[in-house]
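A.B. asks: predicted structure and sequence below. I'll ask about it afterward.
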Amino acid sequence: MTGDQDWLIYRGTGEPHDGIKRLPPPPRWREFGGGPLVDPVLGADSSGGRRLGERERAASYRADPEVVEIVNAALYLRRPLLVTGKPGTGKSTLAYSIAHELGLGPVLRWPITSRSTLEQGLYRYDAIGRLQDASLRQNGARTILRQVGGGDASPPSIGRYVRLGKLGTAMLPQRRPRVLLIDEIDKSDVDLPNDLLNVFEEGEFEIPELTRLPDDQSVVEVMIADGTDQVAVHRGRVRCNAFPVVVLTSNGERDFPPAFLRRCLRIDIRTPNREQLTEIVAAHLGEHTVAECAEVIDRFLDDRRTGDLANDQLLNAIYLATSGGRPQEETRGRLLDALLRPLNQQGS
């Protein structure tokens, strides 16, 4: 890359590279400097395969130039991205594309519902499990003492009962940022966006159950959301080193408070044009399907003028038409009607 493109860290090409190493230091007001640094052992991306067709969908994603520019601005400024668009336009896929291209590990996906709370995103403490284990251990130790005169009735470490959530794991002091996908934030309770502000601004949070421990228990090993090991938390405080790449998606079903909006960089994902749809179909189903199903793409574009249609609906329709099963013309027409039914059409 030369000229005006030199500043781009994320290029939106789907080709992995180590451009994250060129990311300059953050602005002074976005420096967090958490530590000591941790390098947790990460598990597999359990949701990526189900939702994105393994890694191919993330690799084949092609972002508009405007989207690429705003993503890079967020990387430079260490700010969250609020990505708005109609269902099926690739809002969530953008997070997977960033993680894939920049080699940032599995995406931490936090799906939001009306019952989601900030604490659920940060950590979970299993107090009941700890109490039950302590009781069993004490009873077992008493039995051993009676039988052989030995045994250990000391309670298990509290760290066994603390698991960081997706947001909490993203805030660990890691060398490279993790990608955090907060999916469908517009479905949340009205207070959640404001509750997120302090974590995003301060880059840290506390686990009260750990801050109350005595000095000889100032370091506690806790579990993380998607890894196979434990990480050390010092005096109950988690402070990030590299601010995570936060992607919040919204279907545009609600407005957000100004205090929340001014801390995010906003992207509006537009519906893809014919050329972009052709690239999507070719990437997922092969170049040969584009010529075979040109009429299906034409119908999709026509129907989209009067109703909301998702890219997945087009891919489903084309796959059915090219998968080997060849229904009769009348049946094929009915199936296309069903598969390409607008999302905003609720009645029969």
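C.D. replies: Yes, it's here.
A.B. asks: going forward, measure contacts between C-alpha atoms and count neighbours the same way
C.D. replies: OK.
A.B. asks: show me the contacts for residue 35.
C.D. replies: Contact partners of residue 35, counting by C-alpha atoms under 8 Å, 6 or more residues apart in numbering, are 173, 239-241.
A.B. asks: out of these, which one sits closest to residue 22?
C.D. replies: Taking C-alpha to C-alpha as the measure, residue 22 lies nearest residue 241 of these, at 16.5 Å.
A.B. asks: skipping adjacent residues, who's closest to residue 307 in space?
C.D. replies: When the adjacent residues along the chain are set aside, residue 307 lies closest to residue 342, with 5.1 Å between them (C-alpha to C-alpha, 6 or more residues apart in numbering).
A.B. asks: which residues does stretch 48-58 contact?
C.D. replies: The set of residues that contact stretch 48-58 without belonging to it, under C-alpha under 8 Å, 6+ apart, is 14, 93-94, 96-97, 100, 107, 284.
A.B. asks: then this one, side by side with the first:
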Amino acid sequence: MNSPLSAGPTARTVAGPGPYRGTGLPHQASAAALPPPPPWRTYSGGPDLEPPPDDVAETDRRLGAAVRAALNMETAAGETAAVNAALSLRKPLLITGQPGFGRSAVAFRIARELGLGRVLHWTVTGASVLQGALYAAGPAERGTGVRLGPLGTALLPYGRPRVLLIEGLDRGDFDLPIELRAVLRRGGFDIPELAEDGRATVTTDDPGVTAPVPHGAVACHELPVTVITAVRNRIFPAEFLADCLHWEHPAPTVAELTATVRSRAGITDSADPRLLALVAELAEAWSADPHALGQLTVTQALDAVTLAATGPWPPDETPGDVAARLLDLLRRQVPGTP
């Protein structure tokens, strides 16, 4: 007689720490395998579409051509555990923290490491509505005239999940997280404008790519890998938070800032010694000043290095003098702002 515990799907085995390592280094095919989604987050969409295109240029712009491993750069505390839990559970990962600390870069590292193709990117503003991220219907000059947004494209059926970055969800309307939760829980949505067309085709958010959506029904068979960024002080609805995993992105360490700036600015060991010294000065100043630690962003550090590399460098200025002068310029506020 079979035990009730022996019935049903095959049990999920306990594996290693997870496929995501936080290095930014693409895995071999065997190491990039994802755990199957839980049965309660598996949907009926299909057949699978072709694998999505890569966007190497955008990924390199976001992360730099060099990867963390090559720069001996440590992963932020808790990052790998949070990402691997989100991958295993197929739950959205809500990353809070100050802007400029690398929250969005996590999505691009996931895509690059696991070979999941181009990151689908939705930047939320105060005027954002959910339908704009799902699809837009315009004049049928070419094809159906319907174009899927980043969220709509992420909910198409693929052999492997897409990576969806929702940037700045805290800037949207209070009800937007609840609406997002409902669509993700359903695993798809309908396009009423195409309900009568059994051979409907839409343009996706991927450049030059179309997809069939018979009768306007969009359905995935597993949810996208969703990374959501927000500042820490936004109060989200409790039911939305219950459907997410949360990770607070810490401020980068001196070593992380140094490695990130060198990677994204393309500064190698053979670069101008003054630039190498400038990066070190920026990192040291950041470490020594608690106020600077909370205010300096990676983008500001990159801008300072760019100005130093392209602008005049008075012969009597030390790297420390240049760092102070450029950061003062970059932090200077517009008159009348707090």
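C.D. replies: On my side now, so go ahead. Note that this is a predicted model, so its numbers are computed, not measured.
A.B. asks: just give the TM-score of the two.
C.D. replies: With the length set by TM-score structural alignment, normalised by the length of the second structure, the two chains reach a TM-score of 0.81; 311 aligned residues with a C-alpha RMSD of 3.1 Å.
A.B. asks: just the closest of the contacts of stretch 48-58 of the first structure to residue 30 of the first structure, please.
C.D. replies: Closest approach to residue 30 of the first structure among these (C-alpha to C-alpha): residue 107, at 22.2 Å.
A.B. asks: circling back: and the buried ones among the contacts of residue 35 of the first structure, selectable in ChimeraX?
C.D. replies: In ChimeraX, the members of the contacts of residue 35 of the first structure classed as buried (16 or more other C-alpha atoms under 10 Å) are selected with the following command:
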select :173,239,240,241
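A.B. asks: need the contacts of residue 35 of the first structure in a markdown table (columns: secondary structure and distance to residue 309 of the first structure).
C.D. replies: A markdown table is the format used below for these (DSSP: H, G, I helix; E, B strand; the rest coil; distance: C-alpha to C-alpha, whole Å):
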| residue | secondary structure | distance to residue 309 of the first structure |
| --- | --- | --- |
| 173 | coil | 41 |
| 239 | strand | 42 |
| 240 | coil | 39 |
| 241 | coil | 41 |
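A.B. asks: quick one: which of the contacts of residue 35 of the first structure is nearest residue 69 of the first structure?
C.D. replies: Sorting the contacts of residue 35 of the first structure by how near they are to residue 69 of the first structure, with C-alpha to C-alpha, puts residue 241 at the top with 23.9 Å.
A.B. asks: that closest one pairs with which position in the second structure?
C.D. replies: Residue 241 of the first structure maps onto residue 221 in the second structure, with residues paired by TM-score structural alignment.
A.B. asks: looking at it, its match is touching residue 44, isn't it?
C.D. replies: Yes. The pair residue 221 of the second structure and residue 44 passes the contact test of C-alpha atoms under 8 Å, sitting 5.1 Å apart.
A.B. asks: span of stretch 305-325 of the second structure from start to end?
C.D. replies: By C-alpha to C-alpha, to the nearest Å, the extent of stretch 305-325 of the second structure from end to end equals 12 Å.
A.B. asks: buried sites along that stretch?
C.D. replies: Within stretch 305-325 of the second structure, the residues that qualify as buried are 305, 308, 319-320, 322-324, counting by 16+ other C-alpha under 10 Å.
A.B. asks: what of stretch 181-198 of the second structure?
C.D. replies: 181, 183-184, 187-191, 194.
A.B. asks: need the contact partners of it.
C.D. replies: Contacts with stretch 181-198 of the second structure, where a contact means C-alpha under 8 Å, 6+ apart, come from 41, 43, 137, 152, 155-156, 200, 213-223, 240, 243.
A.B. asks: how about the strands in the stretch 51-200 of the second structure?
C.D. replies: For the stretch 51-200 of the second structure, the strands defined by DSSP state E, counting those that start in this stretch occupy 93-96, 120-123, 135-137, 146-148, 163-167, 188-190.
A.B. asks: quick one, which of the ones you listed gets closest to residue 281 of the second structure.
C.D. replies: Nearest to residue 281 of the second structure, of those and by C-alpha to C-alpha, is strand 93-96 at 27.9 Å.
A.B. asks: what range does the closest one cover in the first structure?
C.D. replies: Counting by TM-score structural alignment, strand 93-96 of the second structure pairs with residues 81-84 of the first structure.
A.B. asks: pretty sure residue 215 of the second structure sits against residue 202.
C.D. replies: No. Under the criterion of C-alpha under 8 Å, residue 215 of the second structure lies out of contact with residue 202, with a separation of 11.2 Å.
A.B. asks: those two: which has the busier surroundings?
C.D. replies: Neighbour comparison, residue 215 of the second structure and residue 202: the larger count goes to residue 202, with 23 against 18 (by other C-alpha atoms under 10 Å).
A.B. asks: leaving out sequence neighbours, find the closest residue to the aligned partner of that one in the first structure.
C.D. replies: Alignment note (TM-score structural alignment): residue 202 of the second structure maps to residue 222 of the first structure. What sits nearest to residue 222 of the first structure in space, not counting adjacent residues and going by C-alpha to C-alpha, 6+ apart, is residue 159, at 4.5 Å.
A.B. asks: tally of neighbours for the one you found?
C.D. replies: Applying other C-alpha under 10 Å, we find 21 other residues in the vicinity of residue 159 of the first structure.
A.B. asks: and it, how far from residue 183 of the first structure?
C.D. replies: Using C-alpha to C-alpha, one gets 28 Å for the distance from residue 159 of the first structure to residue 183 of the first structure.
A.B. asks: before we move on, what about residue 252 of the first structure?
C.D. replies: For residue 252 of the first structure, the distance to residue 183 of the first structure (C-alpha to C-alpha) stands at 12 Å.
A.B. asks: likewise for residue 235 of the first structure?
C.D. replies: Look at residue 235 of the first structure and residue 183 of the first structure: by C-alpha to C-alpha, they are 31 Å apart.
A.B. asks: need the buried residues of stretch 181-198 of the second structure in a markdown table (columns: distance to residue 56 of the second structure).
C.D. replies: A markdown table is the format used below for those (distance: C-alpha to C-alpha, whole Å):
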| residue | distance to residue 56 of the second structure |
| --- | --- |
| 181 | 30 |
| 183 | 29 |
| 184 | 28 |
| 187 | 28 |
| 188 | 28 |
| 189 | 30 |
| 190 | 32 |
| 191 | 31 |
| 194 | 34 |
